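Trainee: Next input, structure requested:
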Amino acid sequence: MGHRTPLYDEHVAAGGKMVDFGGWDMPIHYGSQIEEHHAVRQDAGMFDVSHMTVVDVSGTGARDYLRRLLANDVDSIETGRALYSGMLNEGGGVIDDLIVYKGDKDYRLVVNCATRDTDLEWMEQQAGGFAVDIRERPELAMIAVQGPEARAKLAALLEDDRRDAVENLPAFAFADCGDWTIAGTGYTGEDGVEIILPGHHAVALWKQLADAGVRPAGLGARDTLRLEAGMNLYGNDMDGTVSPLEAAMGWTVKFNEGRDFIGREALERQKEKGHHRLVGLVLEGKGVLRAHQKVITGDGEGAEFEGEITSGTFSPTLGKSIALARVPAGTKGQVRVEIRKKHLPAQVVRPPFVRNGKTVYKPL
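Mentor: All right, here's what the predicted structure looks like:
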């Protein structure tokens, strides 16, 4: 038996098929992954993301500590805003990707559950010399409400500052409303919010949302939605051996003059030498793109002409198979994907594939 979120009994009662995910018992779906996916794209869905790890970072040295720890720069955002960043090792590999929320005097990080132990150990190791307090918040739960009708359905259940935050927060902004943090973030490519709240409040909110017509959605829909949105999954599209430059995360790296973040020297060397890059693929015929399938680029064979799919699925929104793939720099046009010993054509594109319910990918 794995760890359970405060919403475990709600998942079971709703018919959720429970699976192990990073040591947590989580719902993969509640009967139909496809219907859950479409509910988020067309109306409103909700996800239990309480398995994510919330870490508060405070102290007079918190700013300097995070400017050293993260590849992105917390000074690039104002108070009340959120930032996406990689946390890198000395070789430039991604230990984890995370969201950091910048408060008046402190910061809140949300990191992946599968990397929790590694993350916390690394964060403590790097804290030497900084006046900083690092505190995990296991008593908190987290619910993501996503979709074109998500904000309206959620706001109708709330009052005062919570309702105002849900209705008016822009993307990647957040507001602390009592013991709730409401943020305009998500992992689906749709509008919506994520709510960090005390675990003992989570069941009541979940039930209210369900009664309001917000559909519970599991890990399966979360994965197809995030891939359509061109968002990376840790362990698939990047890990400790892959740099942000190789994972289409170069935009999150701030090479500020004088800021010596962990992994900077390795990334600067990689920029000079060149590197593979992450692109999107759309299969031109029948079949399903899956992780680890070989991608053959150009007209040649051999390692210099090969890449690999990192994440792949059938897109319910597009009705086509899509993927993220790491390929040699300069790859564009058409490639071939090896599926069951056949080489099938696929178009190289720039993700995301879908945003706000619309097709948005562009050929490269």
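Trainee: all contacts plus neighbour counts: C-alpha atoms, from now on.
Mentor: Fine.
Trainee: three-state assignment of K207?
Mentor: helix (DSSP: H, G, I helix; E, B strand; the rest coil).
Trainee: now it: how far from E159?
Mentor: K207 is 17 Å from E159, where distance means CA to CA, to the nearest Å.
Trainee: Skip the chain neighbours and tell me the closest residue to P27.
Mentor: Counting by CA to CA, 6 or more residues apart in numbering, P27 lies nearest to M18, which is 4.4 Å off, once chain neighbours are set aside.
Trainee: Please generate a structure for the following sequence too, so the two can be compared:
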Amino acid sequence: MTATSQNSTTQTPKRTPLYQSHVDSEGKLVDFSGWELPIHYGSQIEEHDAVRTDAGMFDVSHMVIVDVKGSDAKAWLQKLLANDVDKLKIVGKALYSPMLNEQGGVIDDLIVYLMNEEATEYRIVSNAATRDKDMAQFHKVTEGFEVDLNEREELAMLAVQGPKAVEKLAQVKPSWADTLAGLKPFVGADLTDIEGQDWFVARTGYTGEDGVEVIMHGDEAPAFFEQLKNAGIKPAGLGARDTLRMEAGMNLYGHDMDESVSPYECNMGWTLALKDDRDFVGRKALVSKRQQAKDDNTAMKQVGLLLTSRGVLREGMEVTINQGSDNEQTGIITSGTFSPSLKNSIAIARVPASLSEDDKVQIDLRGKGKFVDVRVLKLPFVRNGKPQFDQ
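Mentor: Prediction:
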């Protein structure tokens, strides 16, 4: 159950329009950020492997979809976000960006789509777990801007992912074939003329594989789910979603980043548009803190860790660098799991930026002073089903 409300009555998790589809598919349902969602449908490993080798689908209807309209929509987003929506030159193009607080920490990471040529309409897709503080920040920054925000709670979203995802989706929806064939990564297309109102498809995802995310009205989601399932696209749950995103080196909010973490510390520096003097929320503090961290040698960075011996790397474990030496340093594992693709444990960790390939990196797996060596890797671990490092 979720936390109790102010009147002390217990709140039950919310259900997406695909709740009954999960039940009918024998999904094991759990409470995830206040939503009742499947952790798996019998085998997390099989679901993971289906996405890596064929096609799988995830219910991501709990994500927050907000449509933004107004003459100041672009200017508002340029104030709100650390990345710059001016980069969006064609309708449907997507932009990944952190949204920062005044101290330069990450409130959330989200995707923005340009929805019309005049740059007066956009769509934001953000995380369910941060919904309340995201909406509060959106509205706070609207002061002084002519912009309207419309949260689209009636919509559902399915992520169809894997090397055969687009091919199988085109078989289910032949009328989409031309649209899908021309859809480049991080670009979306309105399907209203083909499928009806509220249908939208984008070549985005959270798995490190090819695929799309499809938005539709909630009432139409169960039938679509069944069509995909009948075409051999395997339903997959939160468990597989987590192992897939970790292999792909993708952050999970609240674990690998939060409001105390700078984008530079979680491998998101590439999302910061700093070349001009655009005054976005958190910019001044972000730049100042980065310089200070360099000056006092406290800068941190994100790396991948691979454990080739037995055991599992877990969130919260301390990373020890050059243990016992004069230059001993420490870091922290922010996400850890067993990788089904690599057959070893992997982790995402935040470590001193000065870490070099000559440093010895170890983990005390059981907290008893018995350190094991781990290999430091540049993320991602896996892309398009293949390891991204020499084995």
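Trainee: just to revisit the earlier point, how would you label the residue nearest to P27 of structure 1: helix, strand or coil?
Mentor: Under three-state DSSP, M18 of structure 1 falls in the strand class.
Trainee: Show me what it lines up with in structure 2.
Mentor: M18 of structure 1 maps onto L29 in structure 2, with residues paired by TM-score structural alignment.
Trainee: can you pull the contacts of that match?
Mentor: By CA atoms under 8 Å, 6 or more residues apart in numbering, the residues touching L29 of structure 2 are H22, E36, L37, P38, I39, H40.
Trainee: Now which residue in structure 1 aligns to the fourth one?
Mentor: What it means is P38 of structure 2. So, by TM-score structural alignment, P38 of structure 2 is matched to P27.
Trainee: in the superposed pair, what's the mean gap between the helix or strand hosting that match and structure 2?
Mentor: Using DSSP states H and E, P27 of structure 1 maps to strand 24-29. Between strand 24-29 of structure 1 and its aligned partner residues in structure 2, the average distance after superposition works out to 0.2 Å, using mean CA distance after the TM-score superposition for structure 1.
Trainee: Past that strand, which element shows up next along the chain?
Mentor: That would be, after strand 24-29 of structure 1 and using DSSP H and E, helix 33-42.
Trainee: List of residues touching that following helix?
Mentor: So helix 33-42 of structure 1 is contacted by 29, 45-46, 146-149, 190, 215-218, 220-222, 224-225, 316-317, 356-357 (CA under 8 Å, 6+ apart).
Trainee: Which members of the residues you listed occur in strands, if any?
Mentor: H29, G45, M46, Q146, R215, P216 (DSSP state E).
Trainee: can you tell me which two in those residues are farthest apart?
Mentor: Greatest spatial distance in these: H29 and Q146, 16.0 Å, computed using CA to CA.
Trainee: of those two, who's got more company?
Mentor: Shown here are H29 of structure 1 and Q146; by other CA atoms under 10 Å, Q146 has more neighbours (32 against 25).
Trainee: In contact with that one, which residues are there?
Mentor: Q146 of structure 1 touches V40, A44, G45, M46, G186, T188, E190, D191, G192, V193, counting by CA under 8 Å, 6+ apart.
Trainee: Nearest to E265 of structure 1 among those residues?
Mentor: G186 (31.3 Å).
Trainee: what's the matching residue for that closest one over in structure 2?
Mentor: So, by TM-score structural alignment, G186 of structure 1 is matched to G205.
Trainee: for that match, helix, strand, or coil?
Mentor: Put simply, G205 of structure 2 is coil when judged by three-state DSSP.
Trainee: Give me the neighbour count for it.
Mentor: Around G205 of structure 2 there are 18 other residues, counting by other CA under 10 Å.
Trainee: Would you mind listing the residues in contact with it?
Mentor: Taking CA under 8 Å, 6+ apart, we find G205 of structure 2 in contact with A159, Q161, G211, V212, E213.
Trainee: and the gap between E47 of structure 2 and A165 of structure 2?
Mentor: Applying CA to CA, the value for E47 of structure 2 to A165 of structure 2 is 13 Å.
Trainee: Going along the chain, name the helices of structure 2.
Mentor: For structure 2, the helices defined by DSSP state H occupy 19-24, 44-53, 73-80, 131-141, 165-172, 177-181, 192-195, 221-230, 238-247, 283-295.
Trainee: check contacts around W176 of structure 2.
Mentor: Contacts of W176 of structure 2 by CA under 8 Å, 6+ apart are A170, I194.
Trainee: how much space between it and Q227 of structure 2?
Mentor: 14 Å.
Trainee: Pull the number of nearby residues for the counterpart of Y264 of structure 2 in structure 1.
Mentor: Aligned counterpart of Y264 of structure 2 in structure 1: L245 (TM-score structural alignment). A count of nearby residues for L245 of structure 1, using other CA under 10 Å, gives 21.
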